[in-house]
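Enquirer: only geometry, no sequence info:
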């Protein structure tokens, strides 16, 4: 039985594991408690519902991912190097999941968004906020690059939106085909969005 002091984190970790492996709708509180090795009473002490846990799992994952993205995209490097580092980190995460579990995990946010977009307003709203924040971070890096004369784009916001959409889409392909190599196309496509073309890709 999990100690009281770490029960909440055990439940969060169990939720993150299960939500990353299977459809959200197929996972029940009893299974989460079994994975966390805590009684149902402990679950409901910390979380009034599975939805509340999912929101907490999403927030915890975003704290980690936001730190990673900010560390990479605010580095004092040219935009092409920052984006390359972001794509490498993304691919490495999927490769690690494949090596550890035999399956590409995909994106927790994208996986949940596909399932709950038509039925779970609080979770959908939170995921929308997170995707908007991702776009904000990429947009900030692009605007810095425009100011520095590295790139010239008509709309940094829309370019950032397209890059984030590409990341999500290629991760979905990587999960579908169980192949992290699907992410290789991210680099070439994003350089084209930034108007840098084949020269930057080959650099």
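Expert: Right, received. Where do you want to start? No experiment lies behind these values; they were computed from the predicted model shown. Numbers count the residues shown, from 1 in each chain.

Enquirer: use CA for all of it now, contacts and neighbours both
Expert: Will do.

Enquirer: what's the longest helix in this structure?
Expert: Within the chain, and with DSSP state H defining each element, the longest helix by residue count is helix 121-147.

Enquirer: And the helices in the chain?
Expert: Along the chain, the segments classed as helices by DSSP H run 7-21, 29-36, 40-46, 50-73, 79-101, 108-116, 121-147, 156-177, 185-193, 197-202.

Enquirer: could those helices go into TSV alongside mean neighbour count?
Expert: As requested, the helices of the chain are arranged in TSV below (neighbours: other CA atoms under 10 Å):
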stretch	mean neighbour count
helix 7-21	20
helix 29-36	18
helix 40-46	14
helix 50-73	16
helix 79-101	17
helix 108-116	17
helix 121-147	18
helix 156-177	19
helix 185-193	18
helix 197-202	12
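
Enquirer: before we go on, here's another structure to hold up against the first:
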């Protein structure tokens, strides 16, 4: 395979994943057929199986790609050198609010949108979700440890418990935002987060 052909193959695969992420974040996994995704990127259905063995294999690759991008962005947010760890962590929750909107999350709320749905449909996709969310919680835990060490906030539980509680709080708030069509659950989550971290 030539370098240009290899690049084209990689490019088409990335286009399919990108379109799938946007569409499935809006409609869910089961409600979206492959034809809708492929029509968006102009790829024949027969060609789909050159890139993915099945819809479930596509779903697995989609979640892997999503978490790879998400964790890289989280790492950038938590490594801003001109801010205290408390400021960085609160910035992460602010970005969460903006990217998990009930109106249009632009494919950035895939874990929340698909989590419950695909965990019961596919063991492979559930495993990707577990690895991805564990990666998020681990990074929050390390941020909490760093924040306590620098004195930018204080906690009454151990960092792992706080990290798990915070992530679960925000996932739950995201679901409630979609149910209520209101940003109020995020406001409550932010107040609770500040209280758990003792941030002013």
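Expert: Great, that's in hand. All values reported here derive from a predicted model rather than from experimental measurement.

Enquirer: if we can go back for a sec, just list what the longest helix of structure 1 packs against, helices and strands only.
Expert: Judged by 3 or more CA pairs under 8 Å, 6 or more residues apart in numbering; DSSP states H and E, helix 121-147 of structure 1 is in contact with helix 50-73, helix 79-101, helix 108-116, helix 156-177.

Enquirer: Quick one: closest of the ones you listed to residue 25 of structure 1.
Expert: helix 108-116 (8.1 Å; CA to CA).

Enquirer: what's that closest one aligned against in structure 2?
Expert: Aligned using TM-score structural alignment, helix 108-116 of structure 1 spans residues 110-118 in structure 2.

Enquirer: residues in contact with stretch 89-108 of structure 2?
Expert: Outside of stretch 89-108 of structure 2, the residues that reach it under the criterion CA atoms under 8 Å, 6 or more residues apart in numbering are 21-26, 74, 77-78, 109, 140, 143, 174, 177-178, 181-183, 186, 190.

Enquirer: how about a cut-off of 7 Å?
Expert: Contacts made with stretch 89-108 of structure 2 from outside it, assessed by CA atoms under 7 Å, 6 or more residues apart in numbering, are listed as 21, 22, 25, 77, 78, 109, 174, 177, 178, 181, 186.

Enquirer: just stretch 20-36 of structure 1 next, same as before
Expert: Residues from elsewhere that reach stretch 20-36 of structure 1 (CA under 7 Å, 6+ apart): 10, 11, 14, 15, 39, 40, 43, 50, 105, 108.

Enquirer: change it to 6 Å
Expert: By CA atoms under 6 Å, 6 or more residues apart in numbering, the residues outside stretch 20-36 of structure 1 that reach it are 10, 11, 14, 108.

Enquirer: now stretch 194-203 of structure 1
Expert: 188, 191.

Enquirer: switch the cut-off to 7 Å
Expert: Contacts of stretch 194-203 of structure 1 (CA under 7 Å, 6+ apart): 151, 153, 187, 188, 191.

Enquirer: before we move on, back to that, with distance to residue 147 of structure 1 as added columns, please give the helices and strands packed on helix 121-147 of structure 1 in CSV.
Expert: Conversion of these to CSV gives the following (distance: least, CA to CA, whole Å):
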stretch, distance to residue 147 of structure 1
helix 50-73, 15
helix 79-101, 11
helix 108-116, 31
helix 156-177, 11
